[in-house]
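Trainee: Here is my input; please provide its structure:
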Amino acid sequence: MSDFLHTFFDWSEIRGALPALLTEGLRNTLLIAVLAIVFGLVVGVLLAVLLLSRRRLVRLPARVYVDVFRGLPAIVTVSLIGLGLPAAGVRPFGRNPLGYAVIAVGLISAAYCAEIFRSGIQAVPPGQLQAGRSLGMSYLKTMRLVVVPQGIRNVLPALAGQFIVDIKESSLVYLLGLGVGQRELYFIAQERQAASYNASALVAAGLCYLVITIPLTYLVNWLDRRMREGGGGGARRAPAALAQEDAPGAAVAPAGTADTTTGAAVKERA
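Mentor: The predicted structure is shown next:
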């Protein structure tokens, strides 16, 4: 029992690892995760719109992207992007591995965000799109002003869950050999464990991850509860109201043409 406690709960090792974990490691973990989820949200919205296209040639590239990056293990993607691109002479970030780490995690996140957004947009009643088109708005304008905002609201819990996944997947970028000042939580703990042959630093890193992910998990559950109960804000603006804001002279459609929906939260995990 004493060997077990010494291996996993050596307080001197934990105290020695915490300063670097709480400053450098925590900062870089959150930096990678935040930049990756931003990248994933932007690319994911674009992919979702392509996936919803009625044209097969438009849908096909987006579907291939989503299937590939959802099907590959995250560690393979990180290795291909972070190690393969520089070896092939493609060095958009020079020798800075942090940029490749963000892109690798972001590409994975984008594939999952695309499916999340697609499901959320499809949950919006068709009447919303039809009402916007009846007011003379183009397809893209109706999607941008009416359908996509409602779809995003539908999937807020799932997007928060994806951010938790990105935080955990940021640990895989240790493969890229981050330098001092760029190391994330796992990299710091793994270095210390390799030097001391003691797993207490890994336990300390695990506690740091839990401090981030557990509150976020409760936030996801709270958002999901509010969405299911129909809370979280006032009624949505009808397409007619949006059209009036954009073109004051436009006619107002009958009240029954613009449905509202709270939608069910769409969840998809890696």
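
Trainee: going forward, measure contacts and count neighbours with C-alpha atoms only.
Mentor: OK.

Trainee: in the stretch 101-250 of the chain, which spans are strands?
Mentor: Remark: strands of the stretch 101-250 of the chain are absent; assignment by DSSP state E, counting those that start in this stretch.

Trainee: what are the ranges of the helices in it?
Mentor: Assigned by DSSP state H, counting those that start in this stretch, the helices in the stretch 101-250 of the chain fall at 126-134, 139-142, 148-154, 156-169, 185-196, 200-229, 239-246.

Trainee: how many other residues sit next to the closest residue to Ile164 other than its chain neighbours?
Mentor: Leaving aside its sequence neighbours, Ile164 sits nearest to Thr213 (Cα to Cα, 6 or more residues apart in numbering; 6.1 Å). Neighbour count of Thr213, defined by other Cα atoms under 10 Å: 18.

Trainee: Next, the structure of the following sequence, for comparison with the previous one:
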Amino acid sequence: MSLWIRELTAGYRHRTVLERIALQPFPEGSLIGVIGRNGAGKSTLLKSLAGLQPYRGEVLFDNQPINLKNRGTLASQLGYLPQSLPQPTSLIAYETVFSASRAVINSFDRAKLEAAIEQVFATLGIRDLALRKLSELSGGQRQMIGLAQVLVRSPRLLLLDEPTSALDLHWQLNVLNSVRDVTREQGATAMVAIHDINLALRFCDQLLVLGQGGVLAQGPAQEVLTPQVLREAYGIEGRIERCSNGTPIVLCDRAIDH
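Mentor: As a prediction, the model looks like this:
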């Protein structure tokens, strides 16, 4: 178990978003879906774990504190993908990934890095984008390049903030499949903030449900979501059914608050 979170409090200016949350350690190789309503603290949690914003409490990764001061030390082990897309530039996609990786990899080996980039582009199915300028790419394509920048370094902790937000259904499935496979193969831990509950149920090993400034539920994905949790987290009357192939799906009947 490499990630420990105890009594974490974080927010913005004078507004506390998360207050004294503590999480059970997640098994290595886990893909963790972070879900909850807008403003529940999903992005705040990921930014805090990435060492990008101050917090109170204790966050340890491999027994090293994650904070603003220590972020440089852990840069090669942490991979963070923000909600914001890579900006359109005249650089080609390959150059963008190469430059970002070289900036944080301590033992730079050009041949190994080039091989890693080739592998990640193939895994994500974006080899045809490698020589295209970012200014020529759609938002979804740039989101894929941003994900490639994270995956190519093989970080042991991946923090992905809505990595499927700009993607169509085909690419949503491709991204979550790829992240799940990479996480398991490398024994990494991945936390993915995601709005689509059914995608989270389908791909994630664990779910972390945020709401009311804290953790409403945490545990195996197919055990955590109940009608009561859906009511508390989203203010809906909902139920969990199974489709014809046995995959659980959430059906929303009605909203119960305003």
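
Trainee: Can you calculate the TM-score here?
Mentor: Remark: TM-score between the superposed chains equals 0.24 [TM-score structural alignment, normalised by the length of the second structure]; 99 aligned residues with a Cα RMSD of 5.6 Å.

Trainee: related to what we said a few turns ago, show me the one of the helices of the stretch 101-250 of the first structure that comes nearest Pro97 of the first structure.
Mentor: Among the helices of the stretch 101-250 of the first structure, helix 185-196 comes nearest to Pro97 of the first structure, with 13.1 Å by Cα to Cα.

Trainee: And that closest one, what's buried?
Mentor: For helix 185-196 of the first structure, a neighbour-count test (16 or more other Cα atoms under 10 Å) marks 185-190, 192-193 as buried.

Trainee: For Arg102 of the second structure, see how far away Leu201 of the second structure is.
Mentor: 35 Å (Cα to Cα, to the nearest Å).

Trainee: Looking at the two, which has the bigger crowd around it?
Mentor: Taking neighbours as other Cα under 10 Å, Leu201 of the second structure and Arg102 compare with Leu201 leading, 22 against 15.

Trainee: Is it correct that that one is in contact with Glu223?
Mentor: No. Using Cα atoms under 8 Å, Leu201 of the second structure and Glu223 do not qualify as a contacting pair, with a distance of 9.8 Å.

Trainee: joint contacts of those two?
Mentor: Counting by Cα atoms under 8 Å, 6 or more residues apart in numbering, no residue touches both Leu201 of the second structure and Glu223.

Trainee: Among the helices of the stretch 101-250 of the first structure, which comes closest to Gly40 of the first structure?
Mentor: Comparing the helices of the stretch 101-250 of the first structure under Cα to Cα, the one sitting nearest is helix 156-169, at 9.5 Å.

Trainee: What helices and strands are in contact with that closest one?
Mentor: Secondary-structure packing of helix 156-169 of the first structure (3 or more Cα pairs under 8 Å, 6 or more residues apart in numbering; DSSP states H and E): helix 26-51, helix 97-122, helix 200-229.

Trainee: quick one, the first one and helix 156-169 angle?
Mentor: Between the axis of helix 26-51 of the first structure and that of helix 156-169 there is an angle of 130 degrees, by axes from the mean of the first three to the mean of the last three Cα atoms, to 10 degrees.

Trainee: now do the longest one
Mentor: For the pair helix 200-229 of the first structure and helix 156-169, the angle between their directions (the same axes, to 10 degrees) equals 170 degrees.

Trainee: Next: the second one.
Mentor: Helix 97-122 of the first structure runs at 160 degrees relative to helix 156-169, counting by the same axes, to 10 degrees.

Trainee: JSON lines for the buried residues of helix 185-196 of the first structure, including distance to Thr77 of the first structure?
Mentor: Formatted as JSON lines, these follow (distance: Cα to Cα, whole Å):
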{"residue": "Leu185", "distance to Thr77 of the first structure": "20"}
{"residue": "Tyr186", "distance to Thr77 of the first structure": "18"}
{"residue": "Phe187", "distance to Thr77 of the first structure": "18"}
{"residue": "Ile188", "distance to Thr77 of the first structure": "22"}
{"residue": "Ala189", "distance to Thr77 of the first structure": "23"}
{"residue": "Gln190", "distance to Thr77 of the first structure": "21"}
{"residue": "Arg192", "distance to Thr77 of the first structure": "26"}
{"residue": "Gln193", "distance to Thr77 of the first structure": "25"}
